[in-house]
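K.L.:
sequence below, structure please.
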Amino acid sequence: MGIEHQTVFGLPPVEFVHLAADLGCRYIAAVLSGNPVNPHGYPPFSLRDDAALRRRTIAAMREREVSISLGEGFVVRPGSDMRGYAADLDVMAELGVAMVNTVTMDPDLDRSHDEFGTLAEMASERGMQTTVEFAPSLTIKDLDLALAAVRHVARPDFRLLIDTMHLARSGHTPADLAAVDPALIAYAQLSDNTLQQRGTVYREDSINRMVPGEGELPLRDILAVLPPDIVIGLEVPMLSAAQAGEPTEERARRCVQAARDLLTAEALRPPGTLRPLGAPSTAHPSTIER
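P.N.:
So this is what the prediction gives:
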């Protein structure tokens, strides 16, 4: 289990490492600079420019046995060139990042596919894999388009990232996910929400999600069909709770415990039983650590 950077709204990296370890998580997902949405007023940081901060972060990860499972921030935009991310990839490799994630906001799908291939090759040269994420607000809007991108790039180290909110909001069911070759799924991001968009724009819901198990997404059925050997990162930004004063540690603790409850409930469920799709997830008391 990991904690994604959006969940902690710009918490500096050394403190982020300690928070994850304190909550029993082995992984964090990272960006190289602070989150622009910063309700707690955390000081700005730049892993890109601050070598001393990188050294402190690496030391903290070694001390607490936490690693960076996913590096974010690699976006295809109209007219951009993924080769411009070479220095950022060098920093990610220095930090021991296992995978980097990409999305596209370029409406040109063919060009986006080519840029994905360039990024995947550059990441591979530095010992990292690459994932592609889809969301209704992006050019790669759904699972089918993401699979087409994977087929185009045609590399074993370029695979899918499944975000539970984006999966459901793009109209897909757990059965759709079950039909995908598990070898093509490299990473998952877990959160909950309503099935229908609440905000006037998609971004409003993306930064104001729900604790896993408290919304309408069929999380247990999604977890049941995900590969068992991937990192599950908790991407649960809850802007309203943060603005109301709930500390980052308390929000993260609630999400970690809820995710463990869901995973335990899934492990205890008799094989072949499914909840009706769209019914709220129900969690059972956690009896194991993941």
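K.L.:
from here on, just use CA atoms for contacts and neighbour counts.
P.N.:
Will do.
K.L.:
Met238 reaches Pro212, doesn't it?
P.N.:
No: if you go by Cα atoms under 8 Å, Met238 and Pro212 don't touch, sitting 11.7 Å apart.
K.L.:
between the two, who's got more neighbours?
P.N.:
Pro212 (31 against 23; other Cα atoms under 10 Å).
K.L.:
spit out the contact partners of that one.
P.N.:
Leu190, Ser191, Asp192, Leu219, Cys255, Ala258, Ala259, Leu262 (Cα atoms under 8 Å, 6 or more residues apart in numbering).
K.L.:
one more to line up against the first:
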Amino acid sequence: MEMQFSLAHLTALELSPPELTYVAAKAGYDFVSIRPIYMGLPGEPNYALAENKEMMQQTKRALNETGIKLLDIELARIYEGLDPKIYLPAFEVAAELGARHVLSSIWTDDRSSYIEKFDELCELAEPYGLSVELEFVPIASVTNLKGVVDVLETVKRENTGIMIDAHHFHRSGDKPEDLDQIPREWFNYFHLCDAPSHIPSNIEEMKRILREERLYVGEGGINVAEIVNHLPQIPYSIELPNIHRARKLGYEEFVKQCLQTAKEYFSRNARVTLEK
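P.N.:
Modelled structure (predicted):
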């Protein structure tokens, strides 16, 4: 099966969803992954398409004109006090644009609360044909593979999955062979990037790297090929924010280089199927 690539929005967050789609198509991506859920972070653009009908129509037009597909939407965070129903407008947007998945992560330490809210999130997403992909994040509350497996085994929903991010996986201390114990159907796509092998002990430095200074695949210290070899063949969503490079090269050239370097890396590190 030929490798497929998506352009994750965080790689070029200054581009609106329609702009991202056109740039991704020109660079040769198969999918885009957009952020129509506004999180209100400092300096983050608001791409809440449910509230911006003009941008919604522009995004739909861009997808239709380019033939690019929408892989997933972000980010349905689970946090203290959340009413998961606030994500329903974004689910409607996702379904209308043909998305397959919703990315989620957990930002509260209250296990009983986040289990309940994640279960409700999956229930709300199901009528829209969406699976909810739970990602562990080193600066969040669920920070490793074991924590995500605990959630999925507890909620026992069919429309759930685990989304592995190369950066986060390396920082978690999990081992690639740990992935062999996970049901294959839980893997639907993978966040592709690289980063320095040294793991920062300072959370602010960790945050800075993951949001602003990830590296081209093969440029850092993560053995991406080894991780991928323990996963089924799934789309690779390139989430590779590097603000300095993007502004120096321009986003069109930067996202092109993100894809080109990934393809070159995999041409040098051919996939080995380890599944039985």
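K.L.:
picking up where we left off before, which of the contacts of Pro212 of the first structure has the most neighbours?
P.N.:
Leu219 leads these on contacts (other Cα under 10 Å) with 29 neighbours.
K.L.:
need the counterpart of that residue in the second structure.
P.N.:
With TM-score structural alignment as the criterion, the equivalent of Leu219 of the first structure in the second structure is Val224.
K.L.:
okay, strands next: where are they in the stretch 51-200 of the first structure?
P.N.:
Using DSSP state E, counting those that start in this stretch, the strands assigned to the stretch 51-200 of the first structure run over residues 67-76, 99-104, 129-133, 158-163, 185-190.
K.L.:
quick check: closest non-adjacent residue to Ile209 of the second structure.
P.N.:
The shortest distance from Ile209 of the second structure to any non-neighbouring residue, by Cα to Cα, 6 or more residues apart in numbering, is to Ala195 (7.9 Å).
K.L.:
these two touch, right, that neighbour and Arg208?
P.N.:
No: Ala195 of the second structure lies out of contact with Arg208 (Cα under 8 Å); the separation is 11.7 Å.
K.L.:
show me which of the two is the more surrounded one.
P.N.:
Ala195 (25 against 12).
K.L.:
sorry, back to before: give the contact list for the nearest residue to the match of Leu219 of the first structure once chain neighbours are set aside.
P.N.:
Spatially, and ignoring its direct neighbours in sequence, Val224 of the second structure is nearest to Ala166 (6.6 Å; Cα to Cα, 6+ apart). Counting by Cα under 8 Å, 6+ apart, Ala166 of the second structure touches Phe190, His191, Leu192, Cys193, Asp194, Ile222, Val224, Ile227.
K.L.:
which one of those residues is nearest Glu80 of the second structure?
P.N.:
For the contacts of Ala166 of the second structure, the residue nearest Glu80 of the second structure by Cα to Cα is His191; the value is 26.0 Å.
K.L.:
the first structure: which residue goes with that closest one?
P.N.:
In the first structure, His191 of the second structure lines up with Gln189, judged by TM-score structural alignment.
K.L.:
quick one: its match and Gly2 of the first structure, what's the gap?
P.N.:
9 Å (Cα to Cα, to the nearest Å).
K.L.:
before we move on, what about Ala154 of the first structure?
P.N.:
Distance check for Ala154 of the first structure against Gly2 of the first structure: by Cα to Cα, it reads 28 Å.
K.L.:
surely Cys25 of the first structure touches Glu65?
P.N.:
No: at 9.3 Å, Cys25 of the first structure and Glu65 do not qualify as touching, with contact defined as Cα under 8 Å.
K.L.:
which neighbours do those two share?
P.N.:
Common contacts of Cys25 of the first structure and Glu65 (Cα under 8 Å, 6+ apart): none found.
K.L.:
the more surrounded of these two?
P.N.:
Legend: neighbour count by other Cα under 10 Å for Cys25 of the first structure and Glu65, higher for Cys25 (22 against 15).
K.L.:
aligned to the more buried one, what sits in the second structure?
P.N.:
By TM-score structural alignment, Cys25 of the first structure lines up with Tyr29.
K.L.:
ok, now which ones touch its match?
P.N.:
Gln4, Phe5, Ser6, Leu7, Ile68, Leu259.
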